[in-house]
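>>> No letters, just coordinates:
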């Protein structure tokens, strides 16, 4: 049976092993390790899927700034190779996004495969003027608005 839940401190080694296995190297594991001691680390948005005491999928939302306002970045997202294409990645991403929505977070950015992330509602970020060092990735640079933002006009507009 698979349990999707918030990462616990004792999961850190399993997350590292999963990232190294899924990505075939240490870069993503180093990223997560570098984020852990910073203000960008939000433990309530570090989600694992566990099967038989083993971490088999992972999704992380960490803090970023967009135009002076707080937002989230999704990544890394990983699934152990033998369990890929079985819905585990979607499960941890959906759970992380649900938690962020419940926490009243506003915006999530991701650099990833558009066909995959579109299923969660992500759209290309460039048309919205949100840029980063990954903007050159084209449609792979994406955003998801977690809640509506209301535009408020001054009273003079009500006369129209």
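Nice, I can see it. These numbers come from a predicted model, not from an experiment.

>>> drop to CA atoms for contacts and neighbour counts, all remaining ones
Fine.

>>> Does anything pack onto the host helix or strand of residue 13? Which helices or strands?
Residue 13 is part of helix 12-23 when elements are defined by DSSP states H and E. When contacts are defined as 3 or more Cα pairs under 8 Å, 6 or more residues apart in numbering; DSSP states H and E, helix 12-23 sits against helix 27-35, strand 54-66, strand 69-79.

>>> okay if I get the ones you listed as TSV plus mean neighbour count?
Converted to TSV, the helices and strands packed on helix 12-23 look like this (neighbours: other Cα atoms under 10 Å):
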stretch	mean neighbour count
helix 27-35	15
strand 54-66	23
strand 69-79	20
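
>>> alright, now check it against this:
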């Protein structure tokens, strides 16, 4: 098998339709009912922290970070992280994760949250959120609610409901 030449770059506005089709293939219509999706409703993902993976001109992966409030702490919710099913198990998801987390660190973000499998995300430093500390807008298996502190102590300060990242005022 030949190695793929994969390019990871910032997501562009013109990528939106292709990424939506990718999400549809990967997650199906049930994606709209998930707690993490509900956090993203009506809030635009952060273009500084959202990336696509391409093989040639074909988008084969995407990761987005969207601003949220974790109690009174500004945070980012990661997701969806999506890889075209035919391109899975080639390191594309890991490459997207590393690039998004690097960008979040460079932008002085303090905390990244996600709902996912701890065995996969632990290699990037994610840990289970302590039970009862934060609440998502809908049911979620507490073992799948994960956090990564980019600033020491950020998770300890985050308490209460996780809500969409609209400005407070």
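Cool, the structure landed. These numbers come from a predicted model, not from an experiment.

>>> For the equivalent of residue 58 of structure 1 over in structure 2, give its distance to residue 37 of structure 2.
Under the alignment (TM-score structural alignment), residue 58 of structure 1 pairs with residue 62 in structure 2. Counting by Cα to Cα, to the nearest Å, the gap from residue 62 of structure 2 to residue 37 of structure 2 is 15 Å.

>>> Now the most centrally placed residue in structure 2: closest residue in space that isn't a chain neighbour?
Compute the mean C-alpha point of structure 2, and by Cα atoms, centre = their mean the closest residue is residue 78, 1.7 Å away. Among residues not flanking residue 78 of structure 2 along the chain, residue 65 sits closest, at 4.5 Å (Cα to Cα, 6 or more residues apart in numbering).

>>> if we can go back for a sec, which outside residues touch the helix holding residue 13 of structure 1?
Outside helix 12-23 of structure 1, the residues that touch it by Cα atoms under 8 Å, 6 or more residues apart in numbering are 25-29, 48, 54-58, 78-81.

>>> what span of structure 2 lines up against that helix?
The aligned range for helix 12-23 of structure 1 is 16-27, by TM-score structural alignment.

>>> list the buried ones in that stretch?
19, 22-23 (16 or more other Cα atoms under 10 Å).

>>> just to revisit the earlier point, mind checking what the residue nearest to the centre of structure 2 lines up with in structure 1?
In structure 1, residue 78 of structure 2 lines up with residue 74, judged by TM-score structural alignment.

>>> I appreciate the help and will end here.
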